[in-house]
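[1] Got a predicted structure plus its sequence, pasted below:
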Amino acid sequence: MNEQQNTQTVKTGYELFSKGDIPNLLKLYTDDVEFIIPGALKVIPYAGVYRGKEAVASFFSKLHEAMEFERFEPVEFIAQGDKLVALGYGKARARATGQSEEEEWAHVFQMRDGKVSRFQVYTDTAAVAQAFQRSSQMAM
């Protein structure tokens, strides 16, 4: 696939994510897809490495249970060969604490045969982790 097609696939993925259409989003991934989400699992409940569509589906479920997004938008796409980087902005609230966080992020995609084979998130994990801290914990 070419860079333009890869970019369109990733843009379609973001559109499906924003609609909550995870079953169709999963169709854009290879069977052996790998997701890498940074952070300490004991603080960020969806952090970790997920391999395969079933595991990635569980990631989306954990993310939905943990966060309510106010804004989530990719702003820029940079494609070269079979790699694509999306730069964006997000603002969300941790459901468990009611604490908000906002961040700029970078998502790196590895493409294979027109599908996403690897996805890695680069973000301000401290800001995300802080959203999961209760106010009394933050005062310590």
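    Sure, I can see it.
[2] going forward, measure contacts between C-alpha atoms and count neighbours the same way
    Will do.
[3] what about the closest residue to Ala40 other than its chain neighbours, how many residues close to it?
    Residue nearest to Ala40 in three dimensions, not counting chain neighbours: Ala47, with 6.4 Å by Cα to Cα, 6 or more residues apart in numbering. Neighbours of Ala47 under the rule other Cα atoms under 10 Å: 19.
[4] could you say which helix or strand contains the spatially most central residue of the chain?
    The centroid of the chain falls nearest to Val121 when counting by Cα atoms, centre = their mean (6.2 Å). For Val121, the host element (DSSP states H and E) is strand 115-122.
[5] second one coming, line it up with the first:
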Amino acid sequence: MSDRQALIGIVEAAYAAFAARRSQDLLPLCAAGCLWQAPGLPTLMPWAGEHHGHAGVLEFLGQLDEHLDFLAFEARSLVVDVEQGQVVALGVGRCRVKSTGRLYVNHWAHLFTLRDGLITAFREYPDTAAQLVAIHPALADLDPQQESLHD
């Protein structure tokens, strides 16, 4: 197996664990001191911020599950930089915000950094505007999909 295939295999396994909501399958793919990052305002998007180590990954996933229902989630392409040990994934998700019942489509990019066969860092680049409109009750008059790209 090539280094490229190994990196892709780890990221695909991480997505499979995420889709199945099996943190017990995701954590062994992550380094003990991994850094998990999501942009946004934690007061409005509780999963936002920096999360450290396995406990941080669990906190991040727990916040997602507490606040969002994932109706669809698909990584559509993977770009690999073997030299840097990085994988960029481009994809789309469809979520329902539990507190508002509002739906949004999220076109995202994820950056994984891997060392010695483990994920050492994850950074997501989501459509935070669509998320915020769907989450925040004061923005209820806006359509989170009005300006979004669709499939």
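    Alright, I've got the coordinates. As the structure is a prediction and not an experimental result, all values here were calculated from the model.
[6] Map the residue nearest to the centre of the first structure onto the second structure.
    In the second structure, Val121 of the first structure lines up with Glu124, judged by TM-score structural alignment.
[7] Check the mean deviation of the helix or strand where Ala109 of the second structure lies from the first structure.
    Using DSSP H and E, Ala109 of the second structure maps to strand 103-115. For strand 103-115 of the second structure, the mean deviation from the first structure after alignment is 0.6 Å (mean Cα distance after the TM-score superposition for the first structure).
[8] tell me the contacts of Asp32 of the first structure?
    When contacts are counted by Cα atoms under 8 Å, 6 or more residues apart in numbering, Asp32 of the first structure is found next to Arg51, Gly52, Lys53, Ser117.
[9] so the first one makes contact with Phe35?
    Yes - with contact defined as Cα atoms under 8 Å, Arg51 of the first structure reaches Phe35; the gap is 6.5 Å.
[10] In TSV: the contacts of Asp32 of the first structure, plus secondary structure.
    Below are the contacts of Asp32 of the first structure laid out as TSV (DSSP: H, G, I helix; E, B strand; the rest coil):
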residue	secondary structure
Arg51	strand
Gly52	coil
Lys53	helix
Ser117	strand
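[11] For the second structure, which segments count as strands?
    Using DSSP state E, the strands of the second structure run over residues 30-38, 49-52, 68-81, 86-97, 103-115, 118-125.
[12] The second one vs the first structure - mean distance after superposition?
    When the first structure is superposed, strand 49-52 of the second structure averages 0.5 Å from its matched positions, counting by mean Cα distance after the TM-score superposition for the first structure.
[13] helices or strands next to that strand in the packing?
    strand 30-38, helix 53-67 (3 or more Cα pairs under 8 Å, 6 or more residues apart in numbering; DSSP states H and E).
[14] average gap between the first one and the first structure?
    Plainly put, strand 30-38 of the second structure ends up 0.4 Å away from its match in the first structure on average once the two are laid over each other (mean Cα distance after the TM-score superposition for the first structure).
[15] buried stuff in that strand?
    Cys30, Ala31, Cys34, Leu35, Trp36, Gln37, Ala38 (16 or more other Cα atoms under 10 Å).
[16] can you pull the contacts of Glu76 of the first structure?
    Neighbours of Glu76 of the first structure in contact, by Cα under 8 Å, 6+ apart: Ala86, Leu87, Gly88.
[17] Among those residues, which one lies nearest to His107 of the first structure?
    Ala86 (5.1 Å; Cα to Cα).
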